[in-house]
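Colleague: generate a structure from the sequence data that follows.
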Amino acid sequence: MGKLEGKVAVITGGATGIGRAAAKRFVEEGAFVFIYGRRQDVLDATVAELGPTARAVQGSVSDEADLDRLYAAVKAERGSVDIVFANAGPGSPLALGQITAEHVDETFDTEVKGTIFTVQKALPLMGKGGSIILTGSSAGTTGAPAFSAYSASKAAVRNLARTWAEDLKGTDIRVNVLSPGATATELAKEALGEEGQKAFAAMTPLQRMADPTEIGAVAAFLASSDSSFMTASEVAVDGGLAQL
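Modeller: Predicted coordinates:
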């Protein structure tokens, strides 16, 4: 029996990268998974890969009406949710001196507002023993050149977990942050190119970028009862990048 047998999970940003790797691991561990993202064709391809215990809902985490549709679909088919992995939120670079209001709004709408409402709208469907996982980043601790808005938004996500652990006292719902370092997702490969990937690998004590499956494995740990005495914690899965 898998560690997530009988559990229902929602994963935002679930069609690619870390989200897809986590969805695959959750399914392997016995969970029924709803993946959520913006591109219907990519969602459909991922669900076909994941199999009969996966569903896809298209939408944006920055749109409350879309999130309402997501949780309406979860309620209609499964009735409740045990695991929420608020993972959506790719970052884009703009160096100080080039930052625009639109860039800041877009970043915080996805990373902060999107995380807040992904979680808040799930709460009516969550019961005791639920697990909330927020995707942070090593950049939220160290900062990252040209990633002012993204780094600040991930520092905010880290604080959301601390605050929500207080707000959720008495519910037996846990909330933790999973903070990857440089990870070889499709988006990262496209954005960084070969030279950029080599540079990030060189900055990391393990001298490589993470594979998304390595992040997905830790998400499964935080989703399961193996982490039952953890809340308000941050788990760094960054090859040592933000630790030294």
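
Colleague: make it CA atoms for all contacts and neighbour counts henceforth
Modeller: Fine.

Colleague: so which strand or helix has residue 134?
Modeller: Using DSSP states H and E, residue 134 sits in strand 131-135.

Colleague: okay, residue 216 and residue 22: tell me how far apart.
Modeller: In this view, residue 216 and residue 22 are 4 Å apart by Cα to Cα, to the nearest Å.

Colleague: who has more neighbours, the two?
Modeller: Comparing residue 216 with residue 22 by other Cα atoms under 10 Å, the one with more neighbours is residue 22, at 27 against 22.

Colleague: can you tell me the centre-most residue of this protein?
Modeller: Ranked by distance to the mean C-alpha position of the chain (Cα atoms, centre = their mean), the top residue is residue 87 at 1.7 Å.

Colleague: please give me the structure for this one as well, since I'd like to look at both together:
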Amino acid sequence: MERLSGKVAIITGGARGMGASHVRMFVKEGAKVVFTDILEQEGQALANELGENVKFIKHDVTKSADWQHVVEETEKTFGPVHILVNNAGITMSKSILEITEEEYRRIVDINQVSVFLGMKAVIPSMKKVAGASIINISSVNGLVGGAVGYTDTKFAVRGMTKAAALEFAQHGIRINSVHPGAVATPMIIQEDVKDAVEAWAKTLPLQRVAQPEEVSNLVVFLASDESSYSTGSEFVIDGGVTAQ
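Modeller: Below you'll find the model as predicted:
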């Protein structure tokens, strides 16, 4: 049986990488999916490939008006929303002495404020259905230190998840965070950094980076009714990094 049959999902940052993996697996598991990104050409190509159970919408996750449009289009196309995957995000690795105020505010808007806007926009729709689930993609750097800006926002996602989970548990809406370590996405396997990433991966307990599908398997579990008693929790998928 398809694990997400009858469910409607919104997935942000879904045009490529880990987000595209989530979209593919959600469709495979029977969900109807609206996925969003600023990468219009890549997003539309994926939608054309996957067929009638998906819809792509160009979407700036930092804009509340864009969020309202996405929710309205989702309800119009497939019905009320059961699942939100707040996947969109950017990374940055600069010293606190080098990062500009503009760069810092940009990463906060994309990684942190977008999660707040997404939950705020989607929860009214979720109150119309049973078994709703929000999955906020944080990072291993939402648990341990890393680069300024990225780490701050990923800790914030973890905190927002817990606060929202407590507030909306009474409505049957579950909210959890996922904390991946290094994942083999285009961002980290491009030729100029590939050798360095592979060398670093050998220092991890499992001695490799994750494949996007491994993270998607966890996200599908949290989206499905199989995780019906999990809310306000962190789900770590980091190859053993935080066990060291």
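
Colleague: TM-score for this pair?
Modeller: Overlay of the two chains. TM-score (TM-score structural alignment, normalised by the length of the first structure): 0.95; 242 aligned residues with a Cα RMSD of 1.3 Å.

Colleague: which bit of the second structure covers the strand holding residue 134 of the first structure?
Modeller: Under TM-score structural alignment, the match for strand 131-135 of the first structure in the second structure covers residues 133-137.

Colleague: can you name the residues in contact with that stretch?
Modeller: 82-87, 115, 119, 157-158, 161, 173-180, 219, 222-224 (Cα atoms under 8 Å, 6 or more residues apart in numbering).

Colleague: quick check: angle from whichever helix in the second structure runs longest to strand 132-137?
Modeller: The single longest helix within the second structure, with elements called by DSSP state H, is helix 150-168. Put simply, helix 150-168 of the second structure runs at 170 degrees to strand 132-137, going by axes from the mean of the first three to the mean of the last three Cα atoms, to 10 degrees.

Colleague: helix 150-168 of the second structure: which residues count as buried?
Modeller: Neighbour-count burial for helix 150-168 of the second structure flags 150-158, 160-162, 164-165 (criterion: 16 or more other Cα atoms under 10 Å).

Colleague: next SSE downstream of it?
Modeller: With elements assigned by DSSP H and E, the helix or strand that comes after helix 150-168 of the second structure is strand 173-180.

Colleague: helices of the first structure, start to end?
Modeller: 17-28, 40-50, 64-77, 101-108, 114-120, 139-142, 148-167, 186-203, 212-223.

Colleague: hmm, back to that, okay, the longest helix of the second structure sits on what stretch of the first structure?
Modeller: Using TM-score structural alignment, helix 150-168 of the second structure pairs with 150-168 in the first structure.

Colleague: got the contact list for the matching stretch?
Modeller: If you take Cα under 8 Å, 6+ apart as the criterion, stretch 150-168 of the first structure is touched by 91-93, 107-108, 111-112, 115, 134-137, 139-141, 143-144, 174-177, 231-234.

Colleague: tell me who's in contact with the spatially most distant residue from the centre of the second structure.
Modeller: Computed with Cα atoms, centre = their mean, the maximum C-alpha offset from the centroid of the second structure is found at residue 97, amounting to 29.1 Å. By Cα under 8 Å, 6+ apart, the contact set of residue 97 of the second structure is empty.
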